[in-house]
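K.L.:
would you be able to build a 3D model of this:
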Amino acid sequence: MNSMQTTALNSSAKHPFDKYELDENGYPLQEVVDIHRLDLRFQETRIERTKALARLTQSITEIGLRRPVQVADTGDTLILIDGYQRIRAFNALNRDCIPCDFCKAPLGAVLGEWFDQQHSRKLEAIEEAWLIDQLLHSGQNRRQIASDLGRSKSWISHRLALLDGLDTPYQDALRKGVLSSWAASRIFVPFARANRKDADQLLQSLLQSSFSTRELELWYSHYQKSHGEQRTHLLSHPRLFLDTLKLQQERREVKEPDPEQRWMRKMDGILRQLSGLEGQIEKVLNPLSPLDCDDAHFSEMEAKSREGERMLAAMACTIQAYLEL
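P.N.:
Got it, this is the predicted structure:
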């Protein structure tokens, strides 16, 4: 089996497909293909990443494509193996052709080699499950898929188990990137089994307003403890509930300190000031010769020091008395 090579496009080109660099024989250094000729059968096995797509599109606009897409040339068709995000970026830029690395081999062999190497972003577990499911629907069996991907049959089974309980609406939310794999398996699968109607209602809210995985976990924990009107409110206004909960938490964190805390903070400030004065006392006294000494001035300094000492001692005695009660 021929290995798939990755040749980066000249990154200095503003629009790399307007003019191709040629080798000494006059052939293009980089093979390109019309996007409409590509078989995008594995497109539904990849999660959409809106922010990453925006960054990639901007990068292609500025410096060109740094890594060509990988295509399996089976003789009958050109199947896109890796580069679905790059295809989306090129479509957004209205570009019809894209650089490709072709591998002329059976689809299973090309998939197996790419699956082991995965030069770009590694697939998430749920994406691997979608890939296996797609191959099963194309007529392959589990033994053949396991052999092509270099994995065991039990690994194949574990990946497919991720799809158990995830009906089409939930899988679509995963593909769109509005639902994480963790939230799908740990929250929505058990939620739908217990109460499909409520789970579907939460999913609709999720499609309208984004929730972090932590927010979903927090919401679900409160839902499980709720009943009656409280549960109805949670389902009707999940974002409002989470925002209110966050505001209450912030208020607790910035609440007014109690008298003991205020006293301790003030005392800390006083002690820091005393520490600073202690470090300065020698600098104040050392430069003075006996002839420069002002007895009245030194007497006042000593009196203030003793007054401070008396006050600290009195507070220490008061605190000690309370401790001995």
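K.L.:
could you use CA atoms for every contact and neighbour count after this?
P.N.:
Fine.
K.L.:
if I look at E215, how far off is D172?
P.N.:
20 Å (Cα to Cα, to the nearest Å).
K.L.:
typo on my end, it should be P190
P.N.:
From P190 over to D172 (counting by Cα to Cα), the distance is 18 Å.
K.L.:
likewise for I87?
P.N.:
20 Å.
K.L.:
so which of those two has more stuff around it?
P.N.:
Between I87 and D172, counted using other Cα atoms under 10 Å, the more crowded position is I87 (20 against 15).
K.L.:
for that one, give me its contacts.
P.N.:
Listed by Cα atoms under 8 Å, 6 or more residues apart in numbering, the contact set of I87 reads I35, I98.
K.L.:
and it, that's in a helix?
P.N.:
Yes - per DSSP: H, G, I helix; E, B strand; the rest coil, I87 lies within a helix segment.
K.L.:
wait, doesn't L160 sit right on I132?
P.N.:
Yes - using Cα atoms under 8 Å, L160 makes contact with I132 at a distance of 7.4 Å.
K.L.:
any idea how many residues pack against I35?
P.N.:
Using other Cα under 10 Å, I35 has 17 other residues around it.
K.L.:
show me the contacts for it.
P.N.:
For I35, the contact set (Cα under 8 Å, 6+ apart) comprises I87, D96, C97, I98.
K.L.:
where exactly do the strands run in this structure?
P.N.:
Assigned by DSSP state E, the chain shows strands spanning 32-34, 38-39, 69-73, 78-82, 97-104.
K.L.:
to check against the first, give me the structure of this:
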Amino acid sequence: MDLEFHQLDLRYEELRGRSPARERRLLSSLAEVGQQAPIVVVSPVSSGRHVVIDGYKRVRLLRRLGQDTVRATAWDLGEAEALLLERMMRAGDADNALEQGWFLRELRERFGLSGEELSKRFGRTPSWVSRRLSLVAELPESVHAHVRAGAIGAHAAMKYLVPLARANRADGERLADAVAPLGLTTRQMAIVHAAWLGANAEGRALIVKDPGLVVRAHEEARRAKARPATPAEQMLSDLGALGGIAARVHQRTRRGEVRGLLAPEREEIRHAFSQARREVERLIKRLGKELDDARPEHANRDPATA
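P.N.:
You can find the predicted model right below:
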């Protein structure tokens, strides 16, 4: 049957998160070939409208395409039974933990199902039901709204915003409101979360003001680290290491460590020191000459200039 949109009751729309990528693909399909699968509804309630059980994305996108009606099929079941059956039939498109929590909370509050009844209906333990309900309770409602809208991924919310909200609910809301417009990936959310944990009050204020800056700075540092070092950078690194090693050995001699060595050990060190000194003297002679030749007054002798 075909139903007009005003005949639909969308009371369970908030039980599913949105995926912008999936909705783009479905929108393209609907525009190209039209609606292929009907939505699922149950018998009209007292208002005379049909309660939608499955097909919320199709309803939203058909409206965007300017359609007046949606094709539907009606199940001869009560609302609770229809919702449970629809979830069982969607086993291949499993809900995330937050969606499971939303669904359990709805069944408990709307239909009065106890934790024990819910565990039996889902074939799960009572502790599984309790954990999902606790997860929903721990996140501020504003964060739930961002997840439902697809602005924050459910996995990122569970991994980073739930622990933050447990420690400080206001901080969880502030950070969620700041990152939601950016559509960060879970990896990028991890970068912002790590920066938040390591920052003081002033640093956190800056993160909230522009969390994208944290992500960009991290990406730039990663690219710089992956970029091959220039000859000058390599030489500076080697000379820095050489100076550091020389300073460390000098400190050891000042502490008198050489005097405490056995004769064979002193002989080994004397031999190694002679070799090191020869290499350093060769470096001093060669590098000094190269640097002198590369001075501005000797530009005609500079290999790079040539």
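K.L.:
can you pull the TM-score for these?
P.N.:
The TM-score (TM-score structural alignment, normalised by the length of structure 2) is 0.67; 234 aligned residues with a Cα RMSD of 2.8 Å.
K.L.:
now the corresponding residue of structure 1 for V136 of structure 2: how far from R95 of structure 1?
P.N.:
Under the alignment (TM-score structural alignment), V136 of structure 2 pairs with L163 in structure 1. As judged by Cα to Cα, L163 of structure 1 and R95 of structure 1 stand 35 Å apart.
K.L.:
for the two, work out which one has more neighbours and name it.
P.N.:
L163 (19 against 14).
K.L.:
that one contacts A129, correct?
P.N.:
Yes - if you go by Cα under 8 Å, L163 of structure 1 and A129 touch, sitting 7.1 Å apart.
K.L.:
residues touching the match of V136 of structure 2, list them.
P.N.:
I126, A129.
K.L.:
go ahead and confirm G153 of structure 2 touches A145.
P.N.:
No - taking Cα under 8 Å as the contact criterion, G153 of structure 2 and A145 are not neighbours in contact, 11.3 Å apart.
K.L.:
L160 and I132 of structure 1 - which one has more neighbours?
P.N.:
Neighbours per residue (other Cα under 10 Å) separate L160 of structure 1 from I132, with I132 holding more: 23 against 18.
K.L.:
aligned partner of that one in structure 2?
P.N.:
With TM-score structural alignment as the criterion, I132 of structure 1 lines up with L104 in structure 2.
K.L.:
correct me, but that match touches L133?
P.N.:
Yes - counting by Cα under 8 Å, L133 is a contact partner of L104 of structure 2 at 7.0 Å.
K.L.:
from I281 of structure 1, how far off is the nearest residue to E128 of structure 1 once chain neighbours are set aside?
P.N.:
In space, not counting the residues next to it along the chain, E128 of structure 1 is nearest to R159; the distance is 6.9 Å by Cα to Cα, 6 or more residues apart in numbering. Separation of R159 of structure 1 from I281 of structure 1 (Cα to Cα) stands at 73 Å.
K.L.:
so those two - more neighbours on which side?
P.N.:
Remark: of R159 of structure 1 and I281, R159 carries more neighbours, 20 against 10, as counted by other Cα under 10 Å.
K.L.:
what is the burial count for Q171 of structure 1?
P.N.:
20.
K.L.:
how close does it sit to S205 of structure 1?
P.N.:
Using Cα to Cα, one obtains 16 Å as the distance from Q171 of structure 1 to S205 of structure 1.
K.L.:
repeat for V110 of structure 1
P.N.:
Per Cα to Cα, V110 of structure 1 is found 41 Å from S205 of structure 1.
K.L.:
what's the answer for Q118 of structure 1, then?
P.N.:
35 Å.
K.L.:
of these two, who's got more company?
P.N.:
S205 (16 against 12).
K.L.:
these two touch, right, the more buried one and P238?
P.N.:
Yes - using Cα under 8 Å, S205 of structure 1 is in contact with P238, at 7.4 Å.
K.L.:
what are the ranges of the helices in the stretch 51-200 of structure 2?
P.N.:
Assignment of helices within the stretch 51-200 of structure 2 using DSSP state H, counting those that start in this stretch yields the ranges 56-64, 79-89, 97-111, 115-122, 126-138, 141-148, 154-156, 162-167, 169-179, 186-198.
K.L.:
leaving out the residues flanking it, which one is nearest to the residue nearest the centre of structure 2?
P.N.:
Closest to where the C-alpha atoms of structure 2 average out (Cα atoms, centre = their mean) is T186, at 1.4 Å. Residue nearest to T186 of structure 2 in three dimensions, not counting chain neighbours: A156, with 5.0 Å by Cα to Cα, 6+ apart.
K.L.:
contacting residues for that neighbour?
P.N.:
T185, T186, M189, A190.
K.L.:
out of the residues you listed, which are shared with structure 1?
P.N.:
Among these, the contacts conserved in structure 1 (both residues aligned by TM-score structural alignment, their matches' Cα atoms under 8 Å) are T186, M189, A190.
K.L.:
which ones are touching the second one?
P.N.:
The neighbours of M189 of structure 2, taking Cα under 8 Å, 6+ apart as the test, are A156, Y160.
K.L.:
can you do 7 Å?
P.N.:
By Cα atoms under 7 Å, 6 or more residues apart in numbering, the contact set of M189 of structure 2 is A156.
K.L.:
quick one: the aligned residue in structure 1 for it from A194 of structure 1, how far?
P.N.:
Counting by TM-score structural alignment, M189 of structure 2 corresponds to L216 in structure 1. Distance, L216 of structure 1 to A194 of structure 1, using Cα to Cα: 17 Å.
K.L.:
G172 of structure 2 against P163, yeah?
P.N.:
No - in this structure G172 of structure 2 lies outside contact range of P163 using Cα atoms under 7 Å: 8.4 Å.
K.L.:
which of those two has more neighbours?
P.N.:
Using other Cα under 10 Å, the more surrounded residue of G172 of structure 2 and P163 is G172, with 22 against 15.
K.L.:
of the contacts of I35 of structure 1, closest to A316 of structure 1?
P.N.:
Among the contacts of I35 of structure 1, I87 lies closest to A316 of structure 1 (Cα to Cα), at 74.4 Å.
K.L.:
can you tell me which residue in structure 2 aligns to that closest one?
P.N.:
Aligned by TM-score structural alignment, I87 of structure 1 pairs with V59 of structure 2.
K.L.:
surely A151 of structure 2 touches D177?
P.N.:
No - counting by Cα under 7 Å, A151 of structure 2 does not reach D177; the two are 9.8 Å apart.
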